[in-house]
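Colleague: Provided below are the primary sequence and the corresponding predicted coordinates.
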Amino acid sequence: MPCVSFLLVGTCLLVLGPAVWGAPSQCPAQCHCHGDLQHVICDNVGLKKIPQVSEATRLLNLQRNNLGSLPTGSFASSKGLISLHMQHCQLHEIGGQAFKGLKKLIYLYLSNNEITSIKPGAFEDLTELTYLYLDGNRISDLPKGIFSPMINLFILQLNDNKLRDIKPGTFAGAKDLRWLHMSGNEMNSLQPGSLDDVENLAILHLDRNRLSTYPGLAMSKLRVVEELSLAKNPLRSIPDNAFQSFGRYMEKLNLDGMGLEKFSDAAFNGVTAIKSLHLDNNKLKSLPNSLEFTTITNLTLSNNPWSCTCMLAPLRKWMDSSRQRPDALCSSPSSQRGKQIRDSSAFSSCKVKTKRAKKGTRH
């Protein structure tokens, strides 16, 4: 993910803060310690349990050890931690109050484990946590309010788990969450109200799930989404006003590889800032009148059975005035089959109404 290098730089800056004096000064066996125990590195050293570290420790790296589970109070002596790395540790369960006492923790990496269960209260005390990585696990259910202590949570990675549903109240308390990644799960739907607690989301990734209907009710309270990905879900249609609640902020929309057959005519009502739109590998024949092309700078359209009639005249007009002329072949009428939309003569007699910019458009 593009933010990872930035986060690691941020981690390094944070962990070089002042040490807590008077704490134990011994480096755990098998580990490497730096900066007066501020960095404790125990990467791939055969650990079976959590080592005891000094309260001076700011970064603890436990990657690639066989830890199995995190019971209650696993980090009781590590109250100074800011960054905790436990990727590839064969973790299968996070116990209640597993991180109790880590009131300064900002970065928590639990990616690529075998976690199936997160007990209620597991994240108690993590009031400063800002970045939580739970991707690449086997989580099928999230208890209601599991993230409620995390009032500063900004990025949550839940990609590539076994999530089947998100219930109302799951994200209660995480009101400042901005990036929510839930790609590659098994969700058939999102319950109405399931995202009401995170109305300030800017990035929402739901691609590679099993959504067969557009989750409009679940997303109705979202106000400032800038990037939405629904790619590779078996969605056949997009309804009217699908993006209206956040349309003046949405700049990037991924709808590729869905088998998408149509947009309702008012699907793009309120969408005034879109720059990047991906519609390739679907079953689209036309585009709705509500889609405005004036702000688009990146558009993909290939592998759709486009009907080259005047319904696509606004698209052709945009192509004629844009530096970008994406691949898009006509499938019908028969006289135009196989021709690029950008080269087709089917639009020569079409009239396109010029749309005036709406007041309040976000630039």
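Modeller: Yep, that arrived.
Colleague: From now on I want contacts and neighbour counts done on CA atoms only, so please keep to that.
Modeller: Noted.
Colleague: Would you mind giving the secondary structure of L253?
Modeller: Secondary structure assignment for L253 (DSSP: H, G, I helix; E, B strand; the rest coil): strand.
Colleague: burial of it, as a residue count?
Modeller: Residue crowding around L253 was assessed by other Cα atoms under 10 Å; the count is 21.
Colleague: ok, now which ones touch it?
Modeller: Taking Cα atoms under 8 Å, 6 or more residues apart in numbering as the criterion, L253 is in contact with E227, L228, S229, L230, I274, S276, L277, H278.
Colleague: Let's see that with 6 Å instead.
Modeller: Contact analysis of L253 by Cα atoms under 6 Å, 6 or more residues apart in numbering lists E227, L228, S229, L277.
Colleague: let's bring in a second one:
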Amino acid sequence: MDSKSRVKAQLRRWKEEERQRFFRLTRAILLNWRILLLFCGHFTVQAAKCPQECFCVQLTVTCVNKNLTQVPPAVDERTVKLDLQGNDLQELPTGAFMHTPYLTHLSLQRCNIHKVKEGAFRGLGRLVFLNLTNNNIDILHQESFDGLFLLKRLIIDRNRVKEIQPGAFSQLGSLNLLSLSHNQLVYIPNMAFQGLQSIKRIRLSYNFLIYLDTEAFVELVNLKRLNLSRNPILCICYLRPLREWAIRNEVNLMGTCGGPSHLSGESLDAVHPSDLRCQSEEEEAAGITPRPTEEPNKVKCPANCVCEGLQSIKRLRLSSNFLIYLDTEAFVELLNLKRLNLSRNPILCICYLRPLREWAIHNKVKLMGTCGGPSHPSGESLDAVHPSDLRCQSEEEETAGITPRPTEEPNKVKCPANCVCEGLQSIKRLRLSYNFLIYLDTEAFVELLNLKRLNLSRNPILCICCLRPLREWAIHNKVKLVGTCGGPSHLSGESLDAVHPPKLRCQSTEEEAARITP
């Protein structure tokens, strides 16, 4: 091939390469324009679907602290993450999220939610994370979490949950973590965790659980950690089945014993089942078995129902609880009752117990147990204390019709034995939360001149006349009292820092005005 032919061939190759480059460039430009148009079109639709109060980025919608009173209906149905923290939703109705079926993460913290209706989350079949922390939910109803088949983590911390209805979690078969810390649970029903086949961790810390029945956990074959810390767990024979079950199934029990005294503070995961006794070691060695309970009333009558047959009860056992006082009205229909066992309760033997004691004498009912306070009848048998000794004031004050007032000689703050305490006058904040304080004497705090905050939360404080001096002292010294009233019923739940001193009475308003003693 001559040089002229070679040049022509080279030119043809160059032209072909240029043509191929042109086609590739054109194809790339068209593809990029198509992607750009789709991208712009996506954001145009997304912007149109984003609620005015919210901020939307792709498939995430954030509506934090916007004072919303309902779930915004204008959220794009393709939304994957929805954050509604800090709003005022109050109640989640049935099907509240039916318009967002693709959600995987839902945050509802601090939304003032007090009720989750059955089927509230129905339609959220893709949800894997749900956070309900810091709300006011008190009951977990049947089918409240209906439809959450793929949910992995459910957080219900810092609410007021005191009841879990059987079947509440029945459809959460994929759940790995359930957290119910900082609630008001006193007992766990046997069917409470039914349906949680995949659960690995349950948090029940910071509640008021005394003991737990093993039946509530036997079906949880994958459970590895049960957190019971900061509960007043009673480490006696009733806890032995749970401890044996935990050892057998290699479940880590987190928490400590709240009693009896010889086991108090012992780790639940370290205590040996043989140490969990309801009798002394000598009795066990001698083969003496504990006496059977006196026909305990195990049947609980559901709300809005009528239960028959209670009139025939002769013996009722309420021992080993945290009862402070009892209203006589609870027992007036038990016409055949002969024995009421209140042992191992911190019963406050003051004027509020007088009606019950008089009723027991009149109906020849034996009261078993002892006074837990105040100091002068402490330890005395309930069946031996005379009604006239059950006072909220001194005998002289009752006779003269004088209402209680603070003592005039202050006592110093007690320093622990073998210790030297200096500088308490500079204390600004004092935490006494999560104890079993019923009332406090003002004189314990009078020398804390710089105290500004006294935390009494999660204590069964009795808001009666005995607390009035402390409340008046707090107002006078501008000390914030943190916590709520544990009783009597008309003040239960009221903030200690909001209750007015005149409301702290041991008599009715009319009786105080007429100087009538209780």
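Modeller: That came in fine, so what should we check first? Computed from a predicted model, the values in this text were never measured in an experiment.
Colleague: Report the aligned residue range of structure 2 for stretch 56-70 of structure 1.
Modeller: Counting by TM-score structural alignment, stretch 56-70 of structure 1 lines up with residues 78-92 of structure 2.
Colleague: for stretch 192-208 of structure 1, same thing?
Modeller: Using TM-score structural alignment, stretch 192-208 of structure 1 corresponds to residues 214-230 of structure 2.
Colleague: How about residues contacting that stretch?
Modeller: For stretch 214-230 of structure 2, the surrounding residues in contact (Cα under 6 Å, 6+ apart) are 190-191, 197-206, 242, 251-255.
Colleague: After the longest helix anywhere in structure 2, heading C-terminal, what element do we hit next?
Modeller: Using DSSP state H, we find that the single longest helix of structure 2 is helix 3-49. The first helix or strand that comes after helix 3-49 of structure 2 along the chain, using DSSP states H and E, is strand 55-57.
Colleague: Mind reading off the mean deviation between that following strand and structure 1?
Modeller: Once the two structures are superposed, the average separation between strand 55-57 of structure 2 and the matching residues of structure 1 is 0.3 Å (mean Cα distance after the TM-score superposition for structure 1).
Colleague: For that strand, list every residue counted as buried.
Modeller: Neighbour counts using 16 or more other Cα atoms under 10 Å place C56 of strand 55-57 of structure 2 among the buried residues.
Colleague: Report the aligned residue range of structure 1 for that strand.
Modeller: Under TM-score structural alignment, the alignment places strand 55-57 of structure 2 onto residues 32-34 of structure 1.
Colleague: before we move on, back to that, tell me which residues in the match of stretch 192-208 of structure 1 are buried?
Modeller: Buried residues in stretch 214-230 of structure 2, counted by 16+ other Cα under 10 Å: 214-218, 220, 222-230.
Colleague: Then stretch 244-257 of structure 2?
Modeller: Within stretch 244-257 of structure 2, the residues that qualify as buried are E244, A246, V251, N252, L253, M254, G255, T256, C257, counting by 16+ other Cα under 10 Å.
Colleague: Same question for stretch 60-68 of structure 2.
Modeller: T60, V61, T62, C63, V64, L68.
Colleague: Just to be sure, which of these are found in strands?
Modeller: T60, V61, T62 (DSSP state E).
Colleague: Reformat those residues into JSON lines and put distance to D76 of structure 2 next to each item.
Modeller: Formatted as JSON lines, those follow (distance: Cα to Cα, whole Å):
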{"residue": "T60", "distance to D76 of structure 2": "10"}
{"residue": "V61", "distance to D76 of structure 2": "9"}
{"residue": "T62", "distance to D76 of structure 2": "12"}
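Colleague: Nearest to L263 of structure 2 among the residues you listed?
Modeller: Here the nearest of those to L263 of structure 2, counting by Cα to Cα, is T62; it sits at 49.1 Å.
Colleague: show me the contacts for the closest one.
Modeller: C54, F55, D83.
Colleague: Still touching in structure 1? Go through the residues you listed.
Modeller: Retained in structure 1 by both residues aligned by TM-score structural alignment, their matches' Cα atoms under 6 Å are the following of the contacts of T62 of structure 2: C54, F55, D83.
Colleague: what about the last one, distance to L132 of structure 2?
Modeller: If I follow you right, that is D83 of structure 2. 11 Å (Cα to Cα, to the nearest Å).
Colleague: Of those two, which one has the most company?
Modeller: Between D83 of structure 2 and L132, counting by other Cα under 10 Å, L132 is the more crowded of the two (22 against 18).
Colleague: what residue of structure 1 takes the place of that one?
Modeller: Residue mapping for L132 of structure 2 onto structure 1 gives L110, with TM-score structural alignment as the criterion.
Colleague: Next: L175 of structure 2.
Modeller: Residue-level alignment of L175 of structure 2 against structure 1, with TM-score structural alignment as criterion, gives L153.
Colleague: can you give me the helices for the stretch 101-250 of structure 2?
Modeller: Listed in chain order, the helices of the stretch 101-250 of structure 2 (DSSP state H, counting those that start in this stretch) span residues 240-248.
Colleague: Could you pull out the strands in it for me?
Modeller: The residue ranges that make up the strands of the stretch 101-250 of structure 2, judged by DSSP state E, counting those that start in this stretch, are 105-107, 115-116, 129-131, 139-140, 153-155, 163-164, 177-179, 201-203, 225-227.
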